[in-house]
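J.: Okay, structure incoming, though there's no sequence with it:
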């Protein structure tokens, strides 16, 4: 929904050739889990008074074709429910509903830096103009509302970034946003504040002058109270506008440690579905979910774990981590738990001094695992639990290991 209207199955994008089918699917997805009446579908597809006598049959045919498309996915059903149809699907599998869920979670974060990071994760789901390719008259208001929703979240994100001291990084994006929406005052206010905090007070005042002139010429009005107040505070060099200086470490690079995905890869549908189910269950709460793939050596556990992990990289925007524990390697000793954990902490930007002074750096750092909450990690061929248990965070017990590939989807 947050771009061209398409479906995804087993990691592949499926384009819907029929424009009317795209429109019907978009209407059903927007109301996922709720009934959309047949009359409403007809009204949405045609301008008022222009629907042909066969309109209801056309919609029914579209639904029939969409049923075939949806039927390949056991996690979704398009059902007949009077007086229309309903698409039954986990909302977290729809980018729009996942976006709203991530925004709600980000708004609960504190301080501003965490809120900004969460909102960025949500905004990363957008792929272009919402509902692109679904050009029914009845979808125009929904498209406009979604575009406004994204813009409001972007403004909220940029506000949090400026509040958290990232005003210099925000200036280029704010400049582009002001150019795209010249009559919208909130981006203009944020850009003025970001410039001032970056030591560019004269540019901030010039920006205010241009904004006031543009509003007067195009709308015959003055800037609103918030923008006028900020202008006055910049003129008087209000000390409260300056953030307190503090030493902040540079943000850690996002870890991308997964080896190349196996190709070709076929089968294992049941196992892939079970891993998907574990991921969806994990998304519903705060519990860390660990999935272990057990079996004899050489049957493809690592390939299965890597194939699944690559299919879901979008669900782990904070990065993906990988380690071969060599628990049953004929050519070398198992990986020392301290080495494995240190590699993860290095990938997350945790300095060695921040680890507890023990023989094995148990990953207790709240900052490290807060950052890792959007990461996936993949461990292959772990050794027995007596050696691998130190790799777990203090709050998470180790499972009983068999030769396995493990995926940590949280």
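T.: Nice, I can see it. These figures come from a predicted structure and were not determined experimentally.
J.: contacts, neighbours, all on C-alpha from now
T.: Fine.
J.: hmm, who's touching stretch 172-179?
T.: Residues outside stretch 172-179 that contact it (C-alpha atoms under 8 Å, 6 or more residues apart in numbering) are 158, 184, 187-188, 190-191.
J.: And here is the other one:
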């Protein structure tokens, strides 16, 4: 993967002495950097569900649906109470904080709420960094945007709550995977617009391997290869993508990819300056 895409590590994280939750990859609670035992898998899934609904109260029936879906066990409410009790013990042992600033699992308004700081959860740190990067890209600050998206990217160490089985987690993984793909497409677009197409190529190959039907990634990789004087490889990427979508979907590539293919065949010189990220919109003067 590109050295440029890996080089930025962003600002320092929160105080390492405070308990931190990691949702990307295996679910973890870290205290002084060391993982804490979280109990059985369904208890961990309950913790993940509460982390996804931070600041919100979740009733027992909602938690049962989140953990088991349409076919819960007959004693599901007892299990939820058991797991809540277990999690409270885990949190109390992991962060005995007389000031009350440690994470707490509260019962209020007929439901459960996990009380902790969003800055101590990697998922919300990702959202903040990615949203800021997207806004900077829209405002014409590509270098800063790329740095924020890089800082977001390195937080994603695997699927959300990897290895845990619960309907709520399966749904959330689909959303998070699509969100990450969109953010990383923007990251590659910025790399091209910054003139670092050679650095973007290995990253795009990596992403396309993970998302072989992504037409946008194929488009970006073809453009990067053309700009790096590797036009034959760009055409090969198109041919491979076309074979794949014909075989798997029974259709041809979309218009944007076909147009880029024709322009590469024609050695269109304007491709060297084609913007991947749309130019920032200039506000109209008042009254227009």
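T.: Good, I have the coordinates. Here the structure is a predicted model, which is why all the values come from computation and not from measurement.
J.: List the TM-score for the superposed pair.
T.: With the length set by TM-score structural alignment, normalised by the length of structure 2, the two chains reach a TM-score of 0.79; 243 aligned residues with a C-alpha RMSD of 1.7 Å.
J.: The contacts of stretch 172-179 of structure 1: which two are farthest apart?
T.: Across those, the longest distance by C-alpha to C-alpha is 14.3 Å; it joins 158 and 184.
J.: Compare the two (neighbour count), which wins?
T.: Using other C-alpha atoms under 10 Å as the criterion, residue 158 of structure 1 and residue 184 rank with residue 158 on top: 26 against 14.
J.: Within the helices and strands, which one has residue 219 of structure 2?
T.: helix 215-227 (DSSP states H and E).
J.: Let me fix that, I meant to ask about residue 142 of structure 1.
T.: If you go by DSSP H and E, residue 142 of structure 1 is part of helix 140-163.
J.: What residues in structure 1 pair up with stretch 182-192 of structure 2?
T.: Mapped onto structure 1 using TM-score structural alignment, stretch 182-192 of structure 2 covers residues 152-162.
J.: after superposition, how close is the matching stretch to structure 2?
T.: If you overlay the two and look at stretch 152-162 of structure 1, the average distance to its match in structure 2 is 1.4 Å (mean C-alpha distance after the TM-score superposition for structure 1).
J.: re the thing from before, show me which residues of the helix or strand following the helix holding residue 142 of structure 1 are buried.
T.: Next helix or strand after helix 140-163 of structure 1 toward the C-terminus (DSSP H and E): helix 167-180. Across helix 167-180 of structure 1, burial judged by 16 or more other C-alpha atoms under 10 Å covers 167-168, 170-171, 174, 177-178.
J.: With stretch 152-168 of structure 2 instead?
T.: For stretch 152-168 of structure 2, a neighbour-count test (16+ other C-alpha under 10 Å) marks 152-153, 155-156, 159-161, 164, 166-168 as buried.
J.: Stretch 74-93 of structure 1 too?
T.: For stretch 74-93 of structure 1, the buried set under the neighbour-count rule, 16+ other C-alpha under 10 Å, comprises 77-78, 84-89, 91-92.
J.: what does it contact?
T.: For stretch 74-93 of structure 1, the external contacting residues (C-alpha under 8 Å, 6+ apart) are 28-29, 31-39, 66-67, 70-71, 97-98, 101, 280.
J.: just checking, residue 271 of structure 2 touches residue 223?
T.: Yes. At 7.4 Å, residue 271 of structure 2 and residue 223 qualify as touching, with contact defined as C-alpha atoms under 8 Å.
J.: Compare the two and say which one has the larger neighbour count.
T.: Neighbour comparison, residue 271 of structure 2 and residue 223: the larger count goes to residue 223, with 24 against 15 (by other C-alpha under 10 Å).
J.: Residue in structure 1 paired with that one?
T.: Aligned partner of residue 223 of structure 2 by TM-score structural alignment: residue 193.
J.: Tell me how far its match lies from residue 133 of structure 1.
T.: Residue 193 of structure 1 sits 38 Å away from residue 133 of structure 1, going by C-alpha to C-alpha, to the nearest Å.
J.: Equivalent analysis for residue 205 of structure 1, please.
T.: In this view, residue 205 of structure 1 and residue 133 of structure 1 are 42 Å apart by C-alpha to C-alpha.
J.: ok, back up a step: so which of the buried residues of stretch 74-93 of structure 1 belong to helices?
T.: Among the buried residues of stretch 74-93 of structure 1, DSSP state H puts none in helices.
J.: and the two most separated of the residues you listed?
T.: Largest separation among the buried residues of stretch 74-93 of structure 1 by C-alpha to C-alpha: 84 and 92, giving 23.4 Å.
J.: Could you tell me where stretch 143-157 of structure 2 falls in structure 1?
T.: Aligned by TM-score structural alignment, stretch 143-157 of structure 2 corresponds to residues 113-127 of structure 1.
J.: and residue 135 of structure 1, which of the three is it?
T.: Following DSSP: H, G, I helix; E, B strand; the rest coil, the label given to residue 135 of structure 1 is coil.
J.: wait, what's in contact with the closest residue to it other than its chain neighbours?
T.: Distance criterion C-alpha to C-alpha, 6 or more residues apart in numbering; nearest residue to residue 135 of structure 1, sequence neighbours excluded, is residue 23 at 6.8 Å. Contact analysis of residue 23 of structure 1 by C-alpha under 8 Å, 6+ apart lists 45, 134-136, 139.
J.: Give the aligned equivalent of residue 23 of structure 1 in structure 2.
T.: Checking TM-score structural alignment: residue 23 of structure 1 goes with residue 45.
J.: Same question for residue 211 of structure 1.
T.: Match for residue 211 of structure 1 (TM-score structural alignment): residue 241.
J.: any idea which element that match lies in?
T.: Applying DSSP H and E as the criterion places residue 241 of structure 2 in helix 231-249.
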